[in-house]
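1. next one to model:
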Amino acid sequence: MVIARMVAGAGSALAMLTLSGCGMLWSCTDTTAERGEAGVRVDIVDESGRSVGVTAEVTGWRREPHPQVPADGDQIHFQIRFEGAGQGGEPAVDACAVDDKRVVLGCQTIHSLMDFGREGTYTGDEYLAVDRPERVDEVLLIPNDQSVHDRRTCEDDIKDGGGVHPPDMPSPGERL
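-> The predicted structure is shown next:
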């Protein structure tokens, strides 16, 4: 009888630990959102592929030295516009310089909050350093929102990590 009560009590204690988040096994899973189609003008999407209500567009670009580090040689100086920003979320996109076959030469994340303009439309310019600026044929934007600040993974935090994460920034040599 005493053993039966101990077994029943142990089962209740295990159930309470599990329900309180102290269980030994977590069902933490990490997934990565599918990378959207790169373009000069994109509708920014969240991790589930839904539009965030902001459009980003590269409005022009040229090769020239950065004025603060001209000794570094040519970089890609491009202009970007975010329309619909400033209404809650401040999305960010990866901008990539590509060659004529859409092979990535270099990328960086551009945050709409960094650019200035009237409410709802932010415009600005950025410099992108690439190894071979003379090969750049176009500057493309990846539509996936990169502004997510809390990117804890299961490896970082098995209890609170996990979920769908934005795709990684394209690496040089990848084709868009």
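2. alpha carbons only for contacts and neighbour counts from here, please
-> OK.
3. contacts for stretch 146-163?
-> Stretch 146-163 has contacts (CA atoms under 8 Å, 6 or more residues apart in numbering) with 21, 26, 28-31, 90-94, 109, 111, 165-166.
4. those, buried ones only, as a ChimeraX selection?
-> Buried residues among the contacts of stretch 146-163 (16 or more other CA atoms under 10 Å), as a ChimeraX selection:
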select :90,91,92,93,94,109,111,165,166
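5. and the contacts of stretch 146-163, which of them are in strands?
-> Of the contacts of stretch 146-163, the ones assigned to strands by DSSP state E are 30-31, 92-94, 109, 111, 165.
6. among those residues, which pair sits farthest apart?
-> 30 and 111 (24.2 Å; CA to CA).
7. let's see this one next, to set against the first:
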Amino acid sequence: MFSTRGLAGAPLALAFLALSGCSSSWGSWGCTDTTAERGAAGVRVQVEDTDGRPLGVTAEVVGWRLEPHPQVPSEGDRVHFHFRFDRADGITEPAVDACAVDEERVALGCQTVHWYEAFGRDGDLTGDGWLAVEHPEQVAAVLLIPNDQSSLDRRTCEQDLKDGGGRHPPEPATVGDEL
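-> Here you go, the predicted structure:
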């Protein structure tokens, strides 16, 4: 026979176990991961945080051309592009994906460019990069994706249940993504 007196304490004991972290579903209550939507790519973009809010920094492709990379000219043409970060102050430290695209805006090659790769003064920082693409003759433009990628390596719930989680930037753009 079961004692009603013994059952009366059961809800309290279960609540204690759940609050102490002994419950198997505790992690889903305290830690969640979400991924931001990829913003619209453009030649000039306002860099935005994971919630889609502007950081006050503009990133822009100021020019590009096809030419052999000086260190490996035998590999043929690559996309040599120049970019600028306006109003980057070293506090926000933004990074955006730069992609060579074809006429349909399909990515042919991408890489992340960081504000600290650019040089200048008064918050106007200019730099350059090289993109290796399989068919350089198909490149129609170089576009930037506005999502700040500088926090891409933030801890996830799977990596660190206690300190991980939150909103993360979208995955970096790859060859074949339509921008």
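8. superposing both, give me the TM-score.
-> The TM-score (TM-score structural alignment, normalised by the length of structure 1) is 0.87; 173 aligned residues with a CA RMSD of 2.2 Å.
9. that older thread, of the ones in strands among the contacts of stretch 146-163 of structure 1, closest to residue 61 of structure 1?
-> Of all those, residue 94 has the smallest distance to residue 61 of structure 1: 15.5 Å, by CA to CA.
10. what does residue 160 of structure 1 align to in structure 2?
-> Using TM-score structural alignment, the partner of residue 160 of structure 1 in structure 2 is residue 163.
11. that match: neighbouring residues, count only.
-> Using other CA atoms under 10 Å, the number of residues around residue 163 of structure 2 comes to 13.
12. show residues contacting the longest strand out of those in structure 2.
-> Counting by DSSP E, the longest strand found in structure 2 is strand 54-68. With CA under 8 Å, 6+ apart as the test, strand 54-68 of structure 2 has contacts from 43-49, 74-88, 92, 94, 96, 136, 141-144, 146.
13. so which bit of structure 1 is it matched to?
-> Counting by TM-score structural alignment, strand 54-68 of structure 2 pairs with residues 51-65 of structure 1.
14. separation between the residue most central in space within structure 2 and residue 99 of structure 2?
-> Nearest residue to the geometric centre of structure 2 (CA atoms, centre = their mean): residue 149, 3.0 Å. Distance of residue 149 of structure 2 to residue 99 of structure 2, computed by CA to CA, to the nearest Å: 14 Å.
15. what ranges does structure 2 have for its helices?
-> Here structure 2 has its helices, by DSSP state H, at 4-8, 10-19, 26-30.
16. redo these as CSV? Include distance to residue 159 of structure 2.
-> Listed next are the helices of structure 2 as CSV, based on distance: least, CA to CA, whole Å:
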stretch, distance to residue 159 of structure 2
helix 4-8, 38
helix 10-19, 21
helix 26-30, 12
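17. ok, now which ones touch the equivalent of residue 113 of structure 1 over in structure 2?
-> Using TM-score structural alignment as the criterion, residue 113 of structure 1 maps onto residue 116 of structure 2. By CA under 8 Å, 6+ apart, residue 116 of structure 2 lies in contact with 90, 93.
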